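[1] Build me a model:
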Amino acid sequence: MYLTPTIIAFNLEDYMLPCLNKHLTGIDCPGCGLQRSVNLLLHGEFIAAFQMYPAIYPILVLLAFLVTSSFVKFQRSNQIKMILTLLTVGTVIISYILKMNNLFN
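    Down below sits the predicted model:
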């Protein structure tokens, strides 16, 4: 009797939350695409994840730093957090403006 390994396929798309803003107004919110981008990252599609939501990588760097800094003390930790936060927020805002500009042109 042979045992075949079972791979549990977890499909994140089955658990994605709908965007209430897009549902009510028909316009994407600044967070639209984040869940799909994470799903693409989990499937190894790094370029497609960036194209879906350009702020995915600054968010991941910020989260990694926040988690790491809770265990390891860094010099100038507050300044690093502030820079990473501004980079993340700036990326979200700029990508949203570019998306909305392309939508209305």
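
[2] contacts, neighbours, all on C-alpha from now
    Will do.

[3] Show me the contact partners of stretch 25-33.
    19, 21, 22, 52, 53, 92, 93, 96 (CA atoms under 8 Å, 6 or more residues apart in numbering).

[4] Show me just the buried residues among these.
    52, 53, 92, 96 (16 or more other CA atoms under 10 Å).

[5] Settle this for me: the third one is touching residue 55, isn't it.
    This points to residue 92. Yes. Assessed by CA atoms under 8 Å, residue 92 is found in contact with residue 55 at 5.5 Å.

[6] One more sequence to fold, the one below, so I can look at both together:
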Amino acid sequence: MMSPEDYMLPCLNKKFFGLDCMGCGMQRSIAFILNGDFIAAFHMYPAIYSLIALIAVIFINYFRNFKHAYKIIIILAVMNAILIVGNFIFKTFFN
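    This next block holds a predicted model:
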């Protein structure tokens, strides 16, 4: 039987240069969420839950504008950028 991992795309950055990219771990993190392993998903890619929140707010705001949506989106985007870059630095230099 096929599993979600069988459909994952390889990271070209890791394949060609041997280094993780800033998105490495996102696909596996989503697979962990789909399997119900939420802690492993966070350990694989710490920005996954804030990314899900950002996408949800953007999606909801697209169909139904709400007050302060722009500020919430900016805050979530900055938080995601910090988490993604921080995780990349941690994996690259301290792992």
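
[7] where does the TM-score land?
    The TM-score (TM-score structural alignment, normalised by the length of structure 2) is 0.94; 95 aligned residues with a CA RMSD of 1.2 Å.

[8] Quick test: name the residue nearest the centre of structure 2.
    Residue closest to the average C-alpha location in structure 2 (CA atoms, centre = their mean): residue 48, at 3.6 Å.

[9] Identify the residue of structure 1 aligned to that residue.
    Counting by TM-score structural alignment, residue 48 of structure 2 lines up with residue 56 in structure 1.

[10] Against residue 10 of structure 1, how distant is that match?
    Distance, residue 56 of structure 1 to residue 10 of structure 1, using CA to CA, to the nearest Å: 21 Å.

[11] Same question for residue 33 of structure 1.
    From residue 33 of structure 1 to residue 10 of structure 1 the distance is 19 Å (CA to CA).

[12] same check, this time on residue 63 of structure 1
    23 Å.

[13] One more: residue 54 of structure 1?
    24 Å.
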